[in-house]
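> No letters, just coordinates:
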């Protein structure tokens, strides 16, 4: 069974481990994205997340090339759009992402949205697996895949390494998490601190922040990690970037995790993957 390890990584397969905290880069572009990624890597981030649709693959890639950190010490994820769906199309999308980023390979490449109206996301996954088999890509996964979409992928004999979905204390999506767990599929939480972030003021969070001498955001990130999830918070601010990494010196108890779980409103994700996609 996949599990959080003591070296701040999460095991994806028998031979791959991903840093548990990543740097989200949406909606930063251009010099802002370049500068934020460069500073984050300097602070110790080893997991960088981007996407074709973020319009910043070039800036993110430039920062990765310009940093003093060895490329092999970084985990770099990108995601592709609906025009990359299909066995051949995804290979073209991957080549284009690499060219924009100035990199030789990615550590993971994700189907950004299933776009079920096209009926091509399974073929895209087949193409991704071929890229891995050919040694051009380290791993592949999906994003925003609902249970039915995952069932179709697994029915084809394919095994993604992660499903990146919107998870925060107000949008826990327990049915989605249970389906991911059914396949022993790691969940990566995007927008892990929410957008409006009202739950950061809830006593279930603030009481723990006081007890552990942490910020409410750090408590929520630790909640993700203690639940076995990757968390990908976005920040260009030096203080918050640093704080988002300072979550590996404590653990929440099962009761404390459950108290934050109880903040779930029952609301689904902001966007429905059966209706939205790009």
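Structure received. Computed from a predicted structure; not experimentally measured.
> going forward, measure contacts and count neighbours with C-alpha atoms only.
OK.
> So which bits of stretch 235-253 are buried?
Taking 16 or more other C-alpha atoms under 10 Å as the neighbour-count basis, stretch 235-253 is seen to contain the buried residues 235, 236, 240, 241, 242, 244, 245, 247, 248, 252.
> Let's have these in TSV, adding distance to residue 220.
Converted to TSV, the buried residues of stretch 235-253 look like this (distance: C-alpha to C-alpha, whole Å):
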residue	distance to residue 220
235	15
236	19
240	13
241	15
242	15
244	10
245	12
247	10
248	13
252	10
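> okay, among the residues you listed, which ones form the most distant pair?
Distances among these were taken as C-alpha to C-alpha; the most separated pair is 236 and 252, at 26.7 Å.
> quick revisit: which ones among the buried residues of stretch 235-253 lie within helices?
Helix and strand membership here follows DSSP state H; of those, those in helices are 240, 241, 242, 244, 245.
> How about the contacts made by the residue nearest to residue 166 when sequence neighbours are not counted?
Ranked by C-alpha to C-alpha, 6 or more residues apart in numbering and with sequence neighbours excluded, the top spatial neighbour of residue 166 is residue 190, at 5.1 Å. Contact analysis of residue 190 by C-alpha atoms under 8 Å, 6 or more residues apart in numbering lists 24, 164, 165, 166, 167, 231, 232, 233.
> What about the residues you listed, which are in strands?
With strands identified by DSSP state E, the entries of the contacts of residue 190 that belong to them are 24, 164, 165, 166, 231, 232.
> And these, which of them are buried?
Neighbour counting over the ones in strands among the contacts of residue 190 (16+ other C-alpha under 10 Å) leaves 24, 164, 165, 166, 231, 232 as the buried ones.
> Now tabulate those in a markdown table and tack on distance to residue 98.
Shown next, in a markdown table, are those (distance: C-alpha to C-alpha, whole Å):
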| residue | distance to residue 98 |
| --- | --- |
| 24 | 18 |
| 164 | 21 |
| 165 | 24 |
| 166 | 26 |
| 231 | 24 |
| 232 | 21 |
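> here comes the other one, which I'd like you to weigh against the first:
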């Protein structure tokens, strides 16, 4: 079985660098798919309240027989749950659906600037961390426009989960996060099926190494020190993605993929400024 590397967060805790995402996984299929992922060797599961599948994730975790301390579970606070009371209620509901007494990582899902300042909500996440309801806290989709307000509280996120793939590398957000030892989690690490990375630079590297373009792309993320959690409903693809941890890229390979960045033009999903 592939050994999954871990990273140390700025709060002293560790996180598996390669996990399994359940974005857009049908709630009716979630238990089966997460069970297959756990059987393949994944131990880090990334979900969110808005996905509607926390309950299925929880059933799979409970049925797996895997010790709680071997699992890493992330969920996220949705945009309509702002302020102390709403955030506490939301995490409580997530824990109930997941069947857990704590999650390993709890994130504010989007900055949603139209909904006002996230500061009270962020401070509430810190309080819930101190109470043991979540081990670590972080943010999602907080780029260089929105991360400074969080940092001004003096409570530094452990992670920042942002859209990031070869043609959209969010360098300003990555640099600001790195200055505060905030680990980057790349969502949509393969371009969400909206970018053809199977040809060109990545395809050529894949052909040379005898692996898939997806494995090359995931190996690039891992080599850059990012956390990734690709999603798949196919056991074969789950295993293939997990095996990316064993793919060794050269410095030249990494530099060639770095050069694919298109800046803001490379974004394929929503701009945080437009999400409310």
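Sure thing, it's come through. Keep in mind it's a predicted model, so treat the numbers as computed, not measured.
> before we move on, back to that, need the max-distance pair from the contacts of residue 190 of the first structure.
24 and 167 (14.0 Å).
> Over to the residue most central in space within the second structure. Which of the three states is it?
By C-alpha atoms, centre = their mean, the mean C-alpha position of the second structure lies nearest to residue 185, the distance being 4.5 Å. In three-state terms, and counting by DSSP: H, G, I helix; E, B strand; the rest coil, residue 185 of the second structure is strand.
> is it true that it touches residue 225?
No - applying C-alpha atoms under 8 Å as the test, residue 185 of the second structure and residue 225 come out as separate, 9.2 Å apart.
> could you pull out the helices for the stretch 51-200 of the second structure?
Remark: helices assigned in the stretch 51-200 of the second structure by DSSP state H, counting those that start in this stretch are 54-64, 84-98, 119-130, 147-151, 171-179, 200-209.
> ok, residues contacting the third one?
Think helix 119-130 of the second structure. Defining contact as C-alpha under 8 Å, 6+ apart, one finds that helix 119-130 of the second structure is touched by 82-84, 87-88, 106, 108, 134-137, 149-150, 153, 155.
> Mean per-residue distance, it versus the first structure.
Per the superposition on the first structure, helix 119-130 of the second structure and its aligned residues are separated by 0.8 Å on average (mean C-alpha distance after the TM-score superposition for the first structure).
> What are the buried residues along that helix?
For helix 119-130 of the second structure, burial by neighbour count (16+ other C-alpha under 10 Å) applies to 119, 121, 122, 123, 124, 125, 126, 128, 129.
> The first one matches what in the first structure?
Per TM-score structural alignment, the equivalent position to residue 119 of the second structure in the first structure is residue 122.
> just residue 128 of the second structure next, same as before
Per TM-score structural alignment, the equivalent position to residue 128 of the second structure in the first structure is residue 131.
> what's around residue 74 of the first structure, how many residues?
Other residues lying near residue 74 of the first structure total 19 when counted by other C-alpha atoms under 10 Å.
> what residue of the second structure takes the place of it?
Correspondence of residue 74 of the first structure to the second structure, assessed by TM-score structural alignment: residue 71.
> got a list of what that match touches?
Taking C-alpha under 8 Å, 6+ apart, one finds 43, 44, 45 in contact with residue 71 of the second structure.
> Settle this for me: residue 109 of the second structure is touching residue 141, isn't it.
Yes - taking contact to mean C-alpha under 8 Å, the distance of 6.9 Å between residue 109 of the second structure and residue 141 places them in contact.
> These two: which is more packed in?
Using other C-alpha under 10 Å, the more surrounded residue of residue 109 of the second structure and residue 141 is residue 141, with 26 against 22.
> mind checking how far the counterpart of that one in the first structure is from residue 250 of the first structure?
With TM-score structural alignment as the criterion, the equivalent of residue 141 of the second structure in the first structure is residue 144. To residue 250 of the first structure, residue 144 of the first structure is 30 Å away according to C-alpha to C-alpha, to the nearest Å.
> Pull the contacting residues for residue 46 of the first structure.
So residue 46 of the first structure contacts 19, 22, 73, 74, 75 (C-alpha under 8 Å, 6+ apart).
> Looking at the second structure, name the residue matched to it.
For residue 46 of the first structure, the aligned position in the second structure is residue 43, judged by TM-score structural alignment.
> Give the aligned equivalent of residue 23 of the first structure in the second structure.
Structural correspondence for residue 23 of the first structure with respect to the second structure (TM-score structural alignment): residue 20.
> Could you list which residues are in contact with that match?
With C-alpha under 8 Å, 6+ apart as the criterion, the residues that contact residue 20 of the second structure are 37, 42, 43, 44, 45, 46, 228, 229, 230, 231.
> Can you tell me what the last one aligns to in the first structure?
So that's residue 231 of the second structure. Looking across to the first structure (by TM-score structural alignment), residue 231 of the second structure lines up with residue 234.
> My understanding was that residue 262 of the second structure contacts residue 168; is that so?
Yes - A contact is recorded between residue 262 of the second structure and residue 168 when judged using C-alpha under 8 Å, the distance being 5.9 Å.
> Pick out whichever of those two has more residues nearby.
The neighbour comparison of residue 262 of the second structure against residue 168 (other C-alpha under 10 Å) goes to residue 168, with 20 against 14.
> Tell me the residue in the first structure aligned with the more buried one.
Using TM-score structural alignment as the criterion, the counterpart of residue 168 of the second structure in the first structure is residue 171.
> With residue 92 of the second structure instead?
Using TM-score structural alignment, the partner of residue 92 of the second structure in the first structure is residue 95.
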